[in-house]
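Q: sharing a model prediction with you, sequence too.
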Amino acid sequence: MSVPLYQAKAELFRTLGHPVRIRVLELLQDGPKPVRDLLAVIEVEPSNLSQQLAVLRRAGLVTSYRDGPLVMYSLSTPDVADLLAAGRRILGTVLTDRDALLDELRAAPDPATGTVPAVAVPAVAVPAVGGPPGTGGAGRAPRTPATNGSPTRPGR
């Protein structure tokens, strides 16, 4: 029994739904790279990178081969780079539209009072993909103190 096309597409996009995987694909756009070079740039634990590379390989987005002692990875098709470029264009459009909407909101008079609000609408911060160095690259949010002063523990 074959999988419907929409289901296969959903699986493809789920595979792309991890910052480390996206970063690997971005780095491989310039050509094949050994794992050690990917590790140097991405700054994640070797086991984490290995796991993410395995997911990309199973999905057919990357291929691997040995070049002497090195394990090399490359994009399986130039279409992967095209998909990343399309994602970047979409993000540019979406974020531009949000900025325009925020500018309009800041400049528009309040319908209730007819005046422009004295307090500006705060800008929306867009987190960087990958997070700051040393966080494992997963863009994890820092823990915040609970109301009783003790740190919260996600999932508990």
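A: Cool, the structure landed.
Q: CA atoms for contacts and neighbours, from now on please.
A: Will do.
Q: what about the helices in this protein?
A: Applying DSSP state H to the chain gives helices spanning 5-15, 19-28, 35-42, 46-58, 78-107.
Q: in a markdown table, list the ones you listed along with distance to Ala118.
A: Putting the helices of the chain into a markdown table (distance: least, C-alpha to C-alpha, whole Å) gives the following:
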| stretch | distance to Ala118 |
| --- | --- |
| helix 5-15 | 43 |
| helix 19-28 | 39 |
| helix 35-42 | 44 |
| helix 46-58 | 48 |
| helix 78-107 | 10 |
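Q: out of those, nearest to Val71?
A: Judged by C-alpha to C-alpha, the one of the helices of the chain that comes nearest to Val71 is helix 35-42, at 6.2 Å.
Q: that closest one to helix 19-28, inter-axis angle?
A: Angle of helix 35-42 versus helix 19-28, following axes from the mean of the first three to the mean of the last three C-alpha atoms, to 10 degrees, is 120 degrees.
Q: presented hereafter is structure B, for comparison with structure A:
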Amino acid sequence: MTTDNPRQPSVTTVPLYQHKAEFFKTLGHPVRIRVLELLSEREHTVAELLPEVGVEPAHLSQQLAILRRSGVVTSRREGTSVVYRLTSPETGELLTVARSILTALLTDRAGLLDDLRPEAGPTPHG
């Protein structure tokens, strides 16, 4: 696929690492992460997501639109409701791996903090 605009590279000329960076930028918002965690469990309507995410409806709608445009989630209309789901179950797996990595990092940091704390010993009296 090529483009008529010489300043804008075609999708095929952009290195994979740049696509990955854009993907991670899409994930780089707490509301979007929470939505993806919920959708990794099952499909949700906007009404179901709202109390779980705890933001204003307009803000949730904005974040869902970003996820939809990026292709991470898809939606369908059921009556008056819009139902969202992950386009790929691997997104949920990625969040699980991220949780595992963060748990290990935080555990290491907690251990380091424990090592830096002074030993409990006699308190000097002045």
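A: Sure, I can see it. Keep in mind that what you see is a predicted model, and the values were worked out from it rather than measured.
Q: superposing both, give me the TM-score.
A: Superposed pair, TM-score by TM-score structural alignment, normalised by the length of structure 2: 0.82. Supporting alignment: 110 aligned residues with a C-alpha RMSD of 1.5 Å.
Q: any idea which of the helices of structure 1 is most buried?
A: Highest mean neighbour count of those: helix 19-28, a mean of 19 (counted as mean count of other C-alpha atoms under 10 Å).
Q: so which residue is smack in the middle of structure 1?
A: Pro19 (3.7 Å; C-alpha atoms, centre = their mean).
Q: quick one: map that one onto structure 2.
A: Taking TM-score structural alignment, Pro19 of structure 1 has Pro30 as its aligned residue in structure 2.
Q: what's the burial count for His44 of structure 2?
A: 19 (other C-alpha atoms under 10 Å).
Q: related to what we said a few turns ago, for the helices of structure 1, which one sits closest to Asp67 of structure 1?
A: Using C-alpha to C-alpha, the helices of structure 1 put helix 35-42 closest to Asp67 of structure 1, at 11.3 Å.
Q: how near is the aligned partner of Gln62 of structure 2 in structure 1 to Ala108 of structure 1?
A: Superposed on structure 1 with TM-score structural alignment, Gln62 of structure 2 falls opposite Gln51. From Gln51 of structure 1 across to Ala108 of structure 1, the span is 49 Å (C-alpha to C-alpha, to the nearest Å).
Q: pull the contacting residues for Ala10 of structure 1.
A: Going by C-alpha atoms under 8 Å, 6 or more residues apart in numbering, Ala10 of structure 1 touches no other residue.
Q: which one in structure 2 is aligned with it?
A: Ala10 of structure 1 maps onto Ala21 in structure 2, by TM-score structural alignment.
Q: again with Val71 of structure 1
A: By TM-score structural alignment, Val71 of structure 1 lines up with Val82.
Q: isn't that match right up against Ser61?
A: No - between Val82 of structure 2 and Ser61 there is no contact under C-alpha atoms under 8 Å: 10.9 Å.
Q: quick one: common contacting residues for those two?
A: Joint contacts of Val82 of structure 2 and Ser61 (C-alpha under 8 Å, 6+ apart) do not exist.
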